[in-house]
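Trainee: sharing a sequence plus its predicted fold:
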Amino acid sequence: MTAPAEPTVQRMVEIGFDRLRAHLLNQAELIFIEALSRQPDHAAARRLIGVARCKMGRFQEGLADLRAATILAPGLEVAWNDLAVALRDTGDATGATEAHARAASIRAQDPAAGPLSALTALAFATDRAIHRFELGDYPYVATIRHGGGRPSHPKLTAILEGGRGGYEGLIDEMAALGDHFGAIPMGGDGTEAHPYWLNAWCPPLDGMAITAMLKRHKPRLFVEVGSGVSTKFARQAIRRLGLTTRIVSIDPEPRNEVDKLCDQVIRKPLEHCDPAMFDVLQAGDIVFLDSSHRAFQGSDVTVFFLEILPRLKPGVIVQVHDIYLPDDYISGHVDRMWNEQYLLATALLFGEAFEVLFPAWWAGRDPALRARLTETVCIGPLAGLDPYGASFWMHKRG
């Protein structure tokens, strides 16, 4: 049997670009390292690894890569654009202004190009995304209004800020699980029954949050709507921490083989289930939602928010996955037309039914919380692991 051909350098860069836009920064960096080992003068790979490293807070390395990219491709606007963003974010106003001017001068050579964004509003090129589409007779343009180099939504930010002390407490509980986390391998291929950190579905901070929440609340039931790597994190935590939690998996077709890890499996879509099944959940039990992320008429998300959330008892813990509040969806998700988080945002803005327990995306981006994570959790065997997550944890108030 012939072995599959190795990807070309250009294909590797394309894959790394997709990982970067999905904020899988560790994976993106590894791909770019391999691409550059084969072709050290590849300007795009050098620029993109610089962006990835800056996003991980390793600005000295990232700036060196971005400067090298401008030498490799001095006439490329995007190289100067990204260097200007990194210099601005590190406080080098003079250097940022010079790089921005170079990018603007290159753009000015194209009569069809509009003006370059002001330096204060400039974002890494990988953070920009526009998706044009039509539904029925109406055209839409999906774009990023909050986050991605732009200010986060101010009122949502204020709501999340109000729970900072609780987030710090959960991070400290994660730090106490260092031995547990250190035993989890970095890589894998998805066929194992155990989790691994550098997967594409349940990023590191989400796996850590699952474990810490299970340890804190010791739920009787962990009900998943959408199963896979999260199930593996949950089962490993239950086993190693000596919990009696039962896992119920609702998913028509999990992306990983998890049936043997669950106590009950329901292999059909949530919208085909009786909402009354959630009435058995008690305070401290967990509902982990990771479904289609699209609220359409009769879809799983619509059923969850309109028919299941209102009937949950006070104290039931709810996790909604792939939530980037107080920002919009990240650039790699814009063309997927996800809209689930806007239902959640509306609930938070116009009511107090839920208390936010841990917004993983915001915690991983907030400077103080990120520092707490990198200095107390991502250490030892986990040193260098980017504390990226997109799980949003809350519970119903009494």
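Mentor: Received, thanks.
Trainee: only C-alpha atoms for contact and neighbour calcs from this point on.
Mentor: OK.
Trainee: Arg68 should be in a strand, yeah?
Mentor: Just to correct that, residue 68 is Ala rather than Arg. No. Applying DSSP: H, G, I helix; E, B strand; the rest coil, one finds Ala68 to be helix, outside a strand.
Trainee: pretty sure His131 sits in a strand.
Mentor: Yes. Looking at His131 with three-state DSSP, it is inside a strand.
Trainee: take this one as well and set it beside the first:
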Amino acid sequence: MTDLKDALAAALVDLAAPLFRFAAHAPKRGTKTAAALDRHGLAIYPRHYYHPFITERDLILSPDEARSLPGVDLDADRQLAFIESLAGRSELAAFPETAEEAARLGAPFHIGSGSFGHGDSDLLYAIVRTHRPRLAIEIGSGDSTRVLKAAIDRTAQETPGYGCRHVCVEPYEQPWLEGFGVEVIRERVERLDPSFFAGMAAGDILFIDSSHIIRPDGDVVFEFLELLPRLPVGAFVHIHDIYTPYHYPREWMLDRGLLWNEQYLLEAFLSLNRDFEVVAALKWLSSVRNDGLAALLPGFAMRPTATPGSFWIRRV
């Protein structure tokens, strides 16, 4: 936003503040005010401790400061040992880093993707190459889909009889999926019967990259309370955009106003939970064991200042 637009917007807000205050306290349904706001895709709420909006003064810790989380067992040595055990890590060095290189070479993906790049792509690829899932279900699709399919395809080429059912539950985006050779379900995950996920076995992958928001009857609540407890021993779960044990980035919370809260449910889920282990918390590892992570993941080594957002757990 330019300074001029910002100044004009601020003046309009001051003028319209009484109307905004009325709308904020008005009933959220069944009124003409609510209908008008809905038509414009808007919602106006008061700043109150009952609502999740925050300002910088609400934060006790800096987003760059790790929280203690005494109930969550991270164990950096165990995580690095898990990553070191994975096959196929060196194959990532052959993939291009940029989208331009990928287009020129006809590569299935590039390591430098802003949404699923350095570190994230390495680990997903290596887990598939090592554990050879027979079922991989993505809730939310994108660049991760390209990485996952590339790993599945290479494993199938090298392993007679191997196959993996690759399912993408994607209600909103990625129109290219239908022509990508994957099974596509254009439905919100919370509207699927949990039995749809019953076929998962050890080594299979549930990949979660959904709304990141806890809301009644929402996707995140469904995933953590309905799906994860039903997973079999040995199944892997990926949750994306997780900064645990840090807060979400300052820019997301304070500048962009993102009210994501998924990782706090994840932390509560893992606290004193002996049925799931953390196998890779990439943001944390990139902060506390950067050199060790770069030595194991060649894609991350290309840009060790990157901020991967993958958080992997496994049922034990």
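Mentor: Okay, I see it. The shown structure was predicted, so the numbers you read here are calculated from the model rather than taken from an experiment.
Trainee: TM-score for this pair?
Mentor: With the length set by TM-score structural alignment, normalised by the length of structure 2, the two chains reach a TM-score of 0.73; 261 aligned residues with a Cα RMSD of 3.0 Å.
Trainee: which parts of whichever strand or helix holds Ala16 of structure 2 are buried?
Mentor: Using DSSP states H and E, Ala16 of structure 2 sits in helix 3-25. Using 16 or more other Cα atoms under 10 Å as the test for burial, helix 3-25 of structure 2 gives Phe20, Ala23, Ala24.
Trainee: turn the residues you listed into a markdown table, including distance to Arg186 of structure 2.
Mentor: Below are these laid out as a markdown table (distance: Cα to Cα, whole Å):
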| residue | distance to Arg186 of structure 2 |
| --- | --- |
| Phe20 | 36 |
| Ala23 | 34 |
| Ala24 | 34 |
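Trainee: what's the match for Gly179 of structure 2 in structure 1?
Mentor: In structure 1, Gly179 of structure 2 lines up with Lys260, judged by TM-score structural alignment.
Trainee: again, but for Lys149 of structure 2
Mentor: Lys149 of structure 2 maps onto Arg235 in structure 1 when the alignment is built from TM-score structural alignment.
Trainee: show me what the one helix or strand its match maps to is packed up against.
Mentor: Using DSSP H and E, Arg235 of structure 1 sits in helix 229-240. When contacts are defined as 3 or more Cα pairs under 8 Å, 6 or more residues apart in numbering; DSSP states H and E, helix 229-240 of structure 1 packs onto helix 204-217.
Trainee: mind giving me the packing neighbours of the helix it packs on?
Mentor: Packing contacts for helix 204-217 of structure 1, counted by 3+ Cα pairs under 8 Å, 6+ apart, involve helix 164-175, helix 229-240, helix 360-365.
Trainee: Phe197 of structure 2: which of the buried residues of helix 3-25 of structure 2 is nearest?
Mentor: For the buried residues of helix 3-25 of structure 2, the closest approach to Phe197 of structure 2 (Cα to Cα) belongs to Ala24, at 40.4 Å.
Trainee: if I look at the residue positioned nearest the centre of structure 2, how far off is Val220 of structure 2?
Mentor: Central residue of structure 2 (Cα atoms, centre = their mean): His240, 1.8 Å from the mean position. Going from His240 of structure 2 to Val220 of structure 2 by Cα to Cα, to the nearest Å gives 12 Å.
Trainee: re the thing from before, dump the residue contacts of the residue nearest to the centre of structure 2.
Mentor: Taking Cα atoms under 8 Å, 6 or more residues apart in numbering, we find His240 of structure 2 in contact with Ile208, Asp209, Gly309, Ser310, Phe311.
Trainee: just flag the most distant two among those.
Mentor: Greatest spatial distance among the contacts of His240 of structure 2 (Cα to Cα): Ile208 and Gly309, at 11.9 Å.
Trainee: show me what contacts the nearest residue to Ala68 of structure 1 once chain neighbours are set aside?
Mentor: With sequence-adjacent residues excluded and distances taken as Cα to Cα, 6 or more residues apart in numbering, Ala68 of structure 1 is closest to Arg46, at 7.1 Å. Applying Cα under 8 Å, 6+ apart to Arg46 of structure 1 gives the contacts Phe32, Leu36, Asp65, Leu66, Ala68, Ala69.
Trainee: quickly name whichever of these is closest to Thr211 of structure 1.
Mentor: Relative to Thr211 of structure 1, the closest of the contacts of Arg46 of structure 1 is Phe32; by Cα to Cα it sits at 30.9 Å.
Trainee: doesn't that closest one belong to a strand?
Mentor: No. Secondary structure of Phe32 of structure 1 (three-state DSSP): helix, not part of a strand.
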